[in-house]
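Undergrad: Provided below for reference: sequence and predicted model.
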Amino acid sequence: MFTGAHVILYSHDAEADRAFIRDVLGFPYVDAGHGWLIFKLPPAEVAVHPSEGPPRDELYLMCDDVRAVVAGLASQGVEVVREPADQGWGVLAAVRMPSGAELPLYEPRHPVAHSLDSD
């Protein structure tokens, strides 16, 4: 039985992005040694989408009110690179991490799987 999923974000400035996740996003963490932080994520789900190009992976942080989350992050000085936009299936936005990478934020408008019972 699987016990969890481990997501890896590759970064040009891992230390700054770790500090952003710790201090700005406020995710709890463990220090695996020498400042190597591993963060606890909210409940997760995985989807498989068709692709015309090479396979790729994406991480979206889900929230109940993406507009409020974006406003809160912007008030802390976080750069909003994609304002919340209704896509029909959800509201999508993105902020910039210190490394320059975009972090997509997503308010789903479809059934979600992350809170299903694991019976």
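TA: Received it, and whenever you're ready, just let me know what you need.
Undergrad: use CA for all of it now, contacts and neighbours both
TA: Noted.
Undergrad: count of residues packed around E107?
TA: E107 has 22 neighbours, counted by other CA atoms under 10 Å.
Undergrad: for it, what are its contacts?
TA: Residues near E107 by CA atoms under 8 Å, 6 or more residues apart in numbering: 62-66, 90-92.
Undergrad: can you turn the buried part of those residues into a PyMOL selection?
TA: Those of the contacts of E107 that count as buried under 16 or more other CA atoms under 10 Å are selected in PyMOL with:
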select buried, resi 62+66+91+92
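Undergrad: take this one as well and set it beside the first:
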Amino acid sequence: MFTGSHVILYSQDAEADRAFLRDVIGFPHVDAGGGWLIFKLPPAEVAVHPTEGEPKHEFYLMCDDLDAALARLGERGAEVTRPVAEAPWGRLTAVRLPSGSELPLYQPLHPVAHNL
């Protein structure tokens, strides 16, 4: 029934953030016209968490080895914005996008669904 998911990141400097996803993260892409890049993402999964506050949505890039991913991104000029947080269910950090916002990175230590 569904063929994929489409994630939208809103940015105050979309051109620079697109270049970061293309050049630093290294995602393959298509040009939908006029430099409007649409990126191929790795396999995805979705989780629904309870909240007492306002509902919100989050986007994380998942990796098998967070330390190796950070080393590769650092070689390409990415700035890590948070120390790696260790939790029983995973390891978390983030890198800065050129627009100033953060792109969270996540190494899950729990079973994952994206390879089903």
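TA: Structure's in. What do you need? The shown structure was predicted, so the numbers you read here are calculated from the model rather than taken from an experiment.
Undergrad: fetch the TM-score of the aligned pair.
TA: The TM-score (TM-score structural alignment, normalised by the length of the second structure) is 0.96; 116 aligned residues with a CA RMSD of 0.8 Å.
Undergrad: thinking again about what came up before, of all pairs in the contacts of E107 of the first structure, which one is the farthest apart?
TA: Of all pairs drawn from those, the one with the longest distance (CA to CA) is D64 and L92, at 11.6 Å.
Undergrad: how close does P42 of the first structure sit to E107 of the first structure?
TA: Separation of P42 of the first structure from E107 of the first structure (CA to CA, to the nearest Å): 14 Å.
Undergrad: then G4 of the first structure?
TA: From G4 of the first structure over to E107 of the first structure (counting by CA to CA), the distance is 23 Å.
Undergrad: same thing with P98 of the first structure?
TA: 23 Å.
Undergrad: mean deviation of the longest helix belonging to the second structure from the first structure?
TA: Ordering each helix of the second structure by length in residues (DSSP state H) puts helix 66-75 first. Compared with the first structure after fitting, helix 66-75 of the second structure has a mean deviation of 1.5 Å; criterion: mean CA distance after the TM-score superposition for the first structure.
Undergrad: and the contacts of that helix?
TA: For helix 66-75 of the second structure, contacts defined as CA under 8 Å, 6+ apart pick out 24-25, 63, 80, 91, 105-107.
Undergrad: now render the contacts of E107 of the first structure as JSON lines, adding secondary structure and distance to S51 of the first structure.
TA: As requested, the contacts of E107 of the first structure are arranged in JSON lines below (DSSP: H, G, I helix; E, B strand; the rest coil; distance: CA to CA, whole Å):
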{"residue": "M62", "secondary structure": "strand", "distance to S51 of the first structure": "22"}
{"residue": "C63", "secondary structure": "coil", "distance to S51 of the first structure": "25"}
{"residue": "D64", "secondary structure": "coil", "distance to S51 of the first structure": "28"}
{"residue": "D65", "secondary structure": "coil", "distance to S51 of the first structure": "28"}
{"residue": "V66", "secondary structure": "helix", "distance to S51 of the first structure": "26"}
{"residue": "G90", "secondary structure": "strand", "distance to S51 of the first structure": "20"}
{"residue": "V91", "secondary structure": "strand", "distance to S51 of the first structure": "21"}
{"residue": "L92", "secondary structure": "strand", "distance to S51 of the first structure": "19"}
